[in-house]
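Colleague: Following is a predicted model, sequence given first.
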Amino acid sequence: MRRVRLTVTGRVQGVYFRASTEQRARRLGLTGWVRNLPDGSVEVEAQGAEQDVAALIDWCHEGPAYARVDDVDACDIDVTDDRRFEVR
């Protein structure tokens, strides 16, 4: 089990990034959340099997069609007892 916190920068707000991330995470069976930050970036916490978390990180480097991802900063954090994935 792995949990990560991601900060995604670029043109990632107003381009369906949060909803697309939620859809992708749920398809991968991950728990956690995604939210916009005041500086224009998107923050994601995702937890699940190592390979599924890695797949979400890879996807975040591309994002949805209208996004332009400049960088994805990832760090491992402590596992929690989340039950689902949500947009905040």
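Modeller: Alright, I've got the coordinates.
Colleague: CA atoms for contacts and neighbours, from now on please.
Modeller: Fine.
Colleague: residues making contact with stretch 16-29?
Modeller: Under the criterion CA atoms under 8 Å, 6 or more residues apart in numbering, residues 31, 33-36, 42, 46, 48, 52, 56, 60, 63-64, 66-67, 84-87 lie in contact with stretch 16-29.
Colleague: same question, stretch 77-88
Modeller: Residues outside stretch 77-88 that contact it (CA under 8 Å, 6+ apart) are 1-5, 18-19, 22, 25-26, 30-36, 46-47.
Colleague: put this beside the first:
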Amino acid sequence: MNEDARLVVWVRGRVQQVGFRWFTRANALEIGGLRGFALNLDDGRVQVVAEGPRENCHRLLDWLGSDDTPGRVDGVTEIWDTPRGGYEGFAIR
């Protein structure tokens, strides 16, 4: 059940200019085994793409929707897919 997965998340709320991408990267690195990125979108959301063990993706998703994030998360939308690869580590874009 712990095969690799691709998780794409859009986080709504006050999630820009609060260190959200930095903390997302730090959390992904702490969880371990995740590659991808966090990106500010023009509409105020943050997009997070993570690839790695499904269980680790779930841990990152749980954190993204928790009260432990910087700023204020009003909602999280996620899509699960098969990994595409091509990421060196976990980047802030």
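Modeller: Happy to help now that I have it. This structure is a prediction, so every number in the text was calculated from the model and none was measured.
Colleague: Restricted to buried residues, select the contacts of stretch 77-88 of structure 1 in ChimeraX.
Modeller: Per 16 or more other CA atoms under 10 Å, the buried members of these correspond to this ChimeraX selection:
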select :2,3,4,5,18,22,25,30,31,32,33,34,35,36,46,47
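Colleague: show me what contacts the spatially most central residue of structure 1?
Modeller: Nearest to the mean C-alpha position of structure 1, by CA atoms, centre = their mean, lies Val44 at 3.8 Å. Val44 of structure 1 sits next to Val4, Arg5, Leu6, Thr7, Val8, Gly32, Trp33, Val34, Arg35 when contact means CA under 8 Å, 6+ apart.
Colleague: burial measure for the equivalent of the fourth one over in structure 2, as a count.
Modeller: What that stands for is Thr7 of structure 1. Alignment note: Thr7 of structure 1 maps to Trp10 in structure 2; criterion TM-score structural alignment. A count of neighbours around Trp10 of structure 2, defined by other CA atoms under 10 Å, yields 19.
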